[in-house]
Structures are given as C-alpha cells and as structure tokens.
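**Q** below is the sequence, then the predicted model.
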Amino acid sequence: MVDIILEVTGSLFAAIIFFTTLQGLRHHSVREQSGTNLVIAGFGLLFFGMLIDITDNFPELNYLVFIGDTEAQAFLEKVVGMLLGLLLLTLGFWRWIPSIKALESTRKSLDQLNAQLDQRVQQRTQELEIANRQLNDEISERCKMEEQLQYRVTHDPLTDLPNRYAMNEILEQQVSYCHSQNVSSAVMLLDLDDFKKINDHLGHEVGDRVLHQATNRLREAIPDGGSLGRFGGDEFIVTLPEIKNPEDVKLIADLLLKQFRLPFVLLERDFLITVSIGIATYPRNGVNPQELVRHADSALHRAKIDGRNIYRLFTDDMNKVLARRLALEEQMHGALERDEFSVNYQPVIDLNRQCVASAEALLRWNNPILGAVAPDEFIPVAERTGLIVPIGQFVLKTALQKTIAWRERSHGSFHIAVNISPLQFRDHKLASFLTRILEQTGLPGSSLELELTEGVLMDSSEVADDTLRVLHKLSIGLSMDDFGTGYSSLSYLRRYPFKTLKIDRSFISEIASNQGDRELVSATISMAHRMGLKVVAEGVETEEQLAFLRLERCDLIQGYYYSKPVVADDFDRYLDCWSEPLVASEKAIV
C-alpha cells in the first residue's frame, strides 16, 4: 500500500513538473533555451514510467498504457523509459547550465545595478534634500528681501517713518473708517521753519540729525491711534483717525508746537527750530485723502505767511487763495511766450550830482484772464515753479538792451539794477548767461548792478560762490537789497564785495514822525559810508523824507517822490526832463 502511495505521489510530482514546464514554454525566453525540449521529453518519460509502475498494481488500468506481455517486458519498458527520461533530463539540465550561469551572472549584474541605482537614488535624494533646503532658504531670504523692499518702498530711510505712499494708504483707510463709523478725523501737515538754513550753513549731515530729533519729538506728542509720517524734505504729516471734540485738534497742535520750544543741540550749540502746522478735518474740509492733504497744505501755507511757529485750521477763504494760486500757476505757463511780461523802470536820483544815476528794472505781468497781477503775488509763484529763471533772463536781456541808449545819453555813467532771486542765483548757467549778454550788447559789466537779498546769500552754495567770482571778474556791481529786514545783513556786507546798500522802504516811510526809524536810518547811512558803500533810500514819497535824507548825506533816492516805475518810452521822456535843471516836482511823472 505504501508503495502505491509513493508511486502515485511521484507520478503526481512528475506530472506537476511536466505541466509547469509546459506552462513555461509559453514564455519566449524559456522556449529559446537549448535544453528545454530534452527536459520536457525527460519528464514525459519519467511520468510514463511511473504510470506503468502504477498500472502494475492496478490491472484494470492496463488499458491506459501499452505494456509488454510479460513482466520482464513491462519492467524493461519501465526501466528503459525512466532511465531514458533521467538521461534526457540530465542532458537538458546540462544544456541549461550555461543559461543558468548567464542568468546568475545577469542576476548579479542586476543586483549590482540595483545597488548602484539605490546608491544613486540615495545620493540624488540627499542632493534633492540639500537643494530643497537651499531653495527653502532662498525662498525665505527672498521673502525677507521682499519684505525689506516693501518696507523701503513704504518708509523713509532717514527717519524710519511711513513715507508719502504709505501715508496715503493710511489716509484711505482712515477716511473709509470715518465714513463707516460717522466720526470726524484730522490731517496735519508740519513744516520745519527755516530748515534750509541748517542744511546750507551746517551741512546735510547736521540737517539729518535735526530731522531725527524732530521725529522723536513729534512721536512723543502723537496720541494713541495717530500716525506720523514724513512727506519729504522737512515736511511731516500727522493723521488723527477719530476726533470726538474739535477742540482736541487744537490741543494736539499746541502740544506739537510745544515740542519745539526747547532748542536743538547741534555741534555743541543751541539752535531754536520752530514748526508751522496746517490742519484739515474730515468731513468738513474734505471727503478724500487728496482733498484733505491739499487743504492742509493751504492751511500750512497760511501759517507760514502769518509768521510761522503757529498752526492754522483750513477755512473756506483759503479755498479762494488756493484757487487763485492754481490759476496763477496755470496762466504763468506760457506767459513768457505769449509776451505777457514787460519791464518797467524806476529812476534812481543822485542827490549830489542832481541827475538820474540809474534805474531799477521791475517786472510786470498783464494776463488777459487775470488782468494785471502784482509782483508780490506772482513772483513767489514763479520761484516755486522754477519759471523765475527764464523770466529773470528775459528781464536781464530786456533791461540791458534798453541800457545801451541810456548810457550813451549819460556819457557812460548810467547803470541798470536788476533783482536776482535765490533760485536764479543758484542756477549754474547764470554766470555764462551774463557773460554772453554783455558781449552781445557791448556793455561793460559796470553797467549792471544785481540786487541781492539776504535770502539769496543764505542759499549760497559752491555754484553761488563760483557765480560771485565771475561777477567780480566782470565788474558787475552788487547791491544789498532790503537792508535791515533780515538777521545777518551786516555779516554779509563784510563777507561779499557789495558796492551799494539799499535801505528798505519800511524804515523810510515813517522817518518824518518816528524817532527810532530816523536814528536807525542815520546809523545805517553812517555805517555804510565808513565801509565805502553808497546808500540808496527806497520808497521816498514826501518832501520831509527827502529833506531828512539829504541832511544825513544819503547818496541816492528812489521813490514816488521823483517817479513811479514807468515803461521804457516814458523813461526816455523822463530823462529828457533832466537835460535841464528843473526842480524835482517838475520832473516827476504821475
């Protein structure tokens, strides 16, 4: 029984192997092996021999196989079949050995390749991790740089305050909030008074220190919720997002002014620097940021006019001033090309020689829309817009061309005086322009006198110093205009080569009745003579004024007593009146 089980098991095993081999033949790589057919045949014979052995124990199954008639034949068939099967299997396996070796070699190669691939994958993974970390670092650094760039875009690098761009956004948010909550707010514009003098005389480094100190002082006075920003230059802006009581705005403005009552310590010296403030409130003075800032600027301008170191709230009257200023700026552009400007001339009388010694060229503007505009109104606009430079060149050119004939009539003693603004004096082209126009007219430099105010000299720079050297080389005269109205006029007289000093009309107007003005004028004339300067008294209108000035030995007289400013043709006729010795009243042009 055990033999039967073993034989059956062996036959099943052979059948399974035979079947598996047949299944393997379905694969192209197995069919191509040289020993495959021998292995199949060997398994077939083994299976056949085992089947014969099984049928020996079960005669009823003899019909399944062909068996010899005798046991010897059957045994021989079984033995031959099995031996032949084993032989075929051996030959087949032997033929498979090179393929198996090749497969083993291939497997080892694949293992090596897999190991190399794993190593490269690990290496690449490490590289990618490093690259990823570097990329994350770069992204973080880029984000930081973008944040820094955004901060720089929205903040002033000197004071670290929000700049104009950032403050406009803050104002947008403030207006939106006030509109939704139905509350009031305020905008303040602050400007340091005479800050330019600090920059020009002490240098920009000291000016930067002033801005730092001013920033710290303003921060201390800003209430919670308020914002402080720098609008540019020496101008700051304060926003107050919620104002419950209108008087609170005034209290805060007073507090801001108070911050500047203590002097600034610069270069171991004390400097008193004040601030002017313009205020506009929402919604009374404007409902959008642009309107609020514009009106606050108008109020600031009013504070400057009213004496500085004060605050001003925007009023409707300032709207008219603003509209007028905008109209002046609009009409002034192109006015020179439209021949709207002209030059008038006011004679200057030499009291000693009793003749017309010179004339002052005075600019006039007659616009078809605005009418005749006063110089005090349009000249500041021309300076602010920069148009004063070409307009000033027009005055110089026109006046010098007229001076040619007037010098011939006076046998070369006549000269023309022309006012020069600070912006003109800082123009690096002024010296070359004067050189060229004198060459074109053929006039000597002594025929021209430039009237400079203290403001011109306070704005002095390297360009201005170069211009002064050229003026001196050309023999162009310098006159100190409006003497006595500034703070440092005496020091400028000592430092620069002035030939003439002009006493301001504000001191002349009351010398007949004001003892203090008489003493000041008398002292000024005496001092100027000691310095070798000629003195011109401006604004002389009465006989009493003239008598006092003659008594004090004033050299030159200018004013309505002799003549108002007139056009060139009338000035020609005025010179004709002086060809014969007539009294002043007969020579006056009314």
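**A** Here it is on my side, so go on.

**Q** switch to C-alpha atoms for all contacts and neighbour counts from now on
**A** Noted.

**Q** buried ones in the host helix or strand of residue 38, by neighbour count?
**A** For residue 38, the host element (DSSP states H and E) is helix 36-57. Within helix 36-57, the residues scored as buried using 16 or more other C-alpha atoms under 10 Å are 36-56.

**Q** go on, stretch 311-329?
**A** 311, 312, 313, 314, 315, 318, 319, 322, 325, 328, 329.

**Q** list the residues that contact the spatially closest residue to the third one that is not a sequence neighbour.
**A** Yep, that's residue 313 we're talking about. Using C-alpha to C-alpha, 6 or more residues apart in numbering and skipping the chain neighbours, the partner closest in space to residue 313 is residue 279 (4.8 Å). By C-alpha atoms under 8 Å, 6 or more residues apart in numbering, the residues touching residue 279 are 186-189, 295-297, 299-300, 311-314.

**Q** spell out the secondary structure type for residue 279.
**A** strand (DSSP: H, G, I helix; E, B strand; the rest coil).

**Q** quick one: which helix or strand includes the residue nearest in space to the middle of the chain?
**A** Residue closest to the average C-alpha location in the chain (C-alpha atoms, centre = their mean): residue 153, at 8.1 Å. Using DSSP H and E, the element containing residue 153 is helix 71-154.

**Q** helices or strands up against that helix?
**A** Packing partners of helix 71-154 (3 or more C-alpha pairs under 8 Å, 6 or more residues apart in numbering; DSSP states H and E): helix 36-57, helix 164-181.

**Q** other residues contacting the next helix or strand after the last one?
**A** Taking DSSP H and E as the definition, the helix or strand that follows helix 164-181 towards the C-terminus is strand 184-192. By C-alpha under 8 Å, 6+ apart, the residues outside strand 184-192 that reach it are 174-175, 178, 234-244, 249, 273-283, 292-293, 296-297, 300.

**Q** second structure for comparison follows:
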Amino acid sequence: MSGSPPVRRDPTTGFHLRNAGPSVVARLFAAADRVAASLCAMWLDLDRFRQVNDSFGYAEADAVIALIAGRIRSVAGERATFLRMGSDEFAILLPAVETPDGERIAGRLLATIDQPIPLAGILLRPSVSIGITWRLAADDPLSLLARADRAMGEAKRQGGDRFVVMAVEPPGVASAARSARQDLEIESVLHASLATGDLELHYQPIVRPDGSVEAVEALMRCAVGGRQVSPLQLVAVAEKTGLIVRIGEWILLQGARCAARLRAQGCPTKVAINISRLQLCSESFLSNLHAALICARLPADAIELELTESLFVDASPVVQANLRGAREAGVGLAIDDFGTGYSSLANLKDLPATKLKFDRAFINELPEDRRAFAILSAITRLAGELGMVVVAEGVETAAQLAACEAARVDATQGFLHAKPMSEDALSQWMETRKSR
C-alpha cells in the first residue's frame, strides 16, 4: 500500500525542513480537528547569530545550532513538532496548548537558550526572539506560520530576547501578511521548479562602443500564479531558505550550456553569472563550476562570475580558495555594483577581478552630474591600467550612453541596447547583429 513520501529532515537539527511546513501543519490541523483541540505555533529567531557565522565559520555555527536545537527540543517536549525555517530560525507546533501554558513554554525557551555556550575559548551568550500565535478558524497552514513569523518580527523590533503574543491579526497588518504569504508561495514554487526544471534564464547583452557583444548576463526568472516575480524578491527568498545554492548550481550549468550553443551558432560570447555568498562559501563550489564547464564542453574563459566587492575581500579561507581556483582555471571575475557599499580604491588594487561593473544608481546621474562623470572617467582609466574591463550598468538613454563613451568605458548594459530576453530571442538578436 502506498502512502505519503517520507518528510526529509534537516541533518543539523533533526527538525523538519522548511519546505515541509505546509504539509506538516496541515496534518496537525487535521489531528486537532479530530479532538477539537487548539494548536499553538511559535517562531524563533536567534538574535545576532550572523556574528557567529562571520566570526567562527559555518562548521562552528552549525555546532551551535545543533546544541540550541537540542535545548529547544528539551523544553518543548515530545508532543511538539519542530521545523527549521532558516539558518537560525525555527518553528514549533504545540497541540492542545492554551495561552498560559504557551507563554510559560516561551519563557522557559528564553531562559534555556540564553545559557552560555563555550566556543573557541570564549563564552557565547545566545538569545532569541519568539513569536507566539494560535490557530484561528479561518487559518490555513501558511497563514498560521506567517502570523507567528510576524509576532517574532515584533519581538525583534522591541529589542530581542523576548516573546510577543499575536493571538489575532492586529489592524494594519494585511499588507505584511500578504508579503509573508507571498514569500512562502515563492519558496514553494522554487522548490517545485527545481524539481521540474521550470526555472528560466533570461539574458541581457553587454555591448561595446563598436556594437559588438562583450558578454551576456544570465538573469533568473520565475512566475508565481502566472505573475513574474521581482528578481530581487526571488533572490531574497532563495538566500533566506538556502535554496540559492541549488539554484546557483542550476544557473551555472544552464548558463554554460547557453554559451556553448551560442558558440556553435557562430556567436561566441561570454555568459556572466551572478554568484551568491552562500555559493562561494561552499567547499563544492569549484567542483560544481568545473562540472558545468565539462558538461557543456566549454572553455573556462567563456564563463564570467559576477560578485559583489564584499565577497572579494571576504576573509574566509574557503571563499579565497574558490576565487583563486576560478581564476586559475581561466574563469573571469567581475566586481558587480561598483560605486556603492564596500567599493574602495584600497581594495581595488588587490582584487583578482577581470571586470568592474559600475552600478546603475551611479549611471543614473549622467550626463548632468559632472562629478559623477569625472569619477567614472578616472576609475575607467585606473581600472584599465589594472587590466580590468569597465562596464556601465543601467544605461537607458542615448545621453547616458554618450557620457559613458566619452568617459571611455569599455562596454555598456541596459534597456537602451536590449531588455533581458529568452535564449531563443537572444539567438535571434545576435544573428541580427551579425548581419550588420
């Protein structure tokens, strides 16, 4: 007799994985209905846990997570159901627990999690923000989890190391509820799309002043309910849930295959692929990169990786080894979004980058802002002496293009040349340019 497939567990904590949340909670709904019992949901988020990742690395952080998961399990008890909702976020489902008992359990969780943890010669003092809610008559699994998440967010806003009860939706949270639910829907679609191959890449050309194509940037696209989701929202959800690593592997392979098909078509050009911090922190990154090149039968210099400058200066040995390995293999490295955030001339001279991409926010000021033009011109000359190609992103008008060319940038990217397009449309676009 066939039954439901087993639910996979998080290897670090033994908790259910986040994507199992809706089905796990639906089963708890059914069990509660049979005995007319309540269902309490708690969402826990460790306070300032990123400092542990940044200071000690992911192996030590996982050890801390495993220990804290044990503390959570010991307080909540055997009747509870546990989910790992993010790297340092958890959900607990407690059947037949009413308000006083729920608050007592939350208080014990605060006290237990707060106990010091010895780590690399120091005593780490963790704390947690907890949101508590109870099932309402109109709830479905997603709305229950989303309300617990919002209650946790309120605990964070109040300073953390506390719990907040949200028994009903307060006025004015409809928009936040829609946003939280949409994130869960996007996550569900991303899981399904990875399984079915329904994710899609679009490509935006990067064009030199003579009209030739310097490269094309691969950009992920995904639809939820027939509506295209903002790439920024897609990436945010993928990074929060850890899906960005699997998605990144898929993009590497598909981008390499696209580059190979373009070469076979007589349009050899590099494909630029955005790389996330989580990908670059993985010890399997280089093997995945080489596997993509081998599967596509593609030379390494046909692929370019786009990273923020903060990744180039990341002190992690794994990150630095992955950067060195990619360059030694012949893969290009581009500094994305230059001109914002961590951008620094002191860093620029030491980075192993082959390309520098000026952020669109900087290009938006052209041609009116003469200081912006002066900076663009100066950095372009400097980057050229360092052996880097300079690209201006977000070029949307002829005046901006003229300013970029006057500053002698090597190539430009933006709607003025072409919007992101499917691979088939890109092939036609490239063929059209060949005939010029």
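**A** Perfect, thanks for sending it. Keep in mind that what you see is a predicted model, and the values were worked out from it rather than measured.

**Q** tell me which of the buried residues of stretch 311-329 of structure 1 fall in strands.
**A** Counted as lying in strands by DSSP state E, out of the buried residues of stretch 311-329 of structure 1, are 311, 312, 313.

**Q** mind putting those into TSV with distance to residue 118 of structure 1?
**A** Shown next, in TSV, are those (distance: C-alpha to C-alpha, whole Å):
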residue	distance to residue 118 of structure 1
311	79
312	80
313	79
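
**Q** between those residues, which is nearest residue 375 of structure 1?
**A** residue 312 (25.5 Å; C-alpha to C-alpha).

**Q** residues in contact with the closest one?
**A** 277, 278, 279, 299, 300, 302, 303.

**Q** and the fourth one, what does it touch?
**A** When contacts are counted by C-alpha under 8 Å, 6+ apart, residue 299 of structure 1 touches 277, 278, 279, 280, 311, 312, 313, 314, 315, 318.

**Q** same thing but at 6 Å, please
**A** Residues in contact with residue 299 of structure 1 (C-alpha atoms under 6 Å, 6 or more residues apart in numbering) are 278, 312, 313, 314.

**Q** hmm, the last one is touching residue 282, no?
**A** By that I understand residue 314 of structure 1. No: assessed by C-alpha atoms under 6 Å, residue 314 of structure 1 is found out of contact with residue 282, at 11.1 Å.

**Q** please report how far the residue nearest to residue 313 of structure 1 lies from residue 238 of structure 1.
**A** Here the criterion is C-alpha to C-alpha, to the nearest Å. By it, residue 279 of structure 1 lies 9 Å from residue 238 of structure 1.

**Q** what of residue 333 of structure 1?
**A** 33 Å.

**Q** of the two, who's got more company?
**A** Comparing residue 333 of structure 1 with residue 238 by other C-alpha atoms under 10 Å, the one with more neighbours is residue 238, at 23 against 13.

**Q** related to what we said a few turns ago, could you dump the helices and strands packed on helix 71-154 of structure 1 into CSV and include distance to residue 453 of structure 1?
**A** As requested, these are exported to CSV (distance: least, C-alpha to C-alpha, whole Å):
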stretch, distance to residue 453 of structure 1
helix 36-57, 119
helix 164-181, 34
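
**Q** residue contacts, the equivalent of residue 262 of structure 2 over in structure 1?
**A** Matched to structure 1 by TM-score structural alignment, residue 262 of structure 2 sits across from residue 406. By C-alpha under 6 Å, 6+ apart, residue 406 of structure 1 lies in contact with nothing.

**Q** ok, back up a step: show the buried residues in the contacts of strand 184-192 of structure 1.
**A** Here, 16+ other C-alpha under 10 Å leaves 174-175, 178, 234-243, 249, 273-283, 292-293, 296-297, 300 buried among the contacts of strand 184-192 of structure 1.

**Q** quick revisit: check which helix or strand covers the match of residue 262 of structure 2.
**A** Counting by DSSP H and E, residue 406 of structure 1 is found in helix 388-409.

**Q** that helix vs structure 2, mean deviation?
**A** When structure 2 is overlaid, helix 388-409 of structure 1 sits 1.9 Å from its aligned residues on average, using mean C-alpha distance after the TM-score superposition for structure 1.

**Q** what's the angle between whichever helix or strand comes after that helix and helix 388-409?
**A** Using DSSP H and E, the helix or strand that follows helix 388-409 of structure 1 towards the C-terminus is strand 415-419. For strand 415-419 of structure 1 against helix 388-409, the angle by axes from the mean of the first three to the mean of the last three C-alpha atoms, to 10 degrees is 170 degrees.

**Q** residues in structure 2 matched by the first helix or strand past strand 415-419 of structure 1 going along the chain, start to end?
**A** Sequence-wise, the next helix or strand downstream of strand 415-419 of structure 1 (DSSP H and E) is helix 422-425. Mapped onto structure 2 using TM-score structural alignment, helix 422-425 of structure 1 spans residues 277-280.

**Q** you'd agree residue 147 of structure 2 is in a helix?
**A** Yes: the assignment for residue 147 of structure 2 (three-state DSSP) places it in a helix.

**Q** counterpart of residue 200 of structure 2 over in structure 1?
**A** So, by TM-score structural alignment, residue 200 of structure 2 is matched to residue 342.

**Q** that match: helix or strand, and which one exactly?
**A** Residue 342 of structure 1 belongs to strand 341-350, assigned by DSSP H and E.

**Q** mean deviation, that strand versus structure 2?
**A** Counting by mean C-alpha distance after the TM-score superposition for structure 1, strand 341-350 of structure 1 comes out at 0.7 Å.
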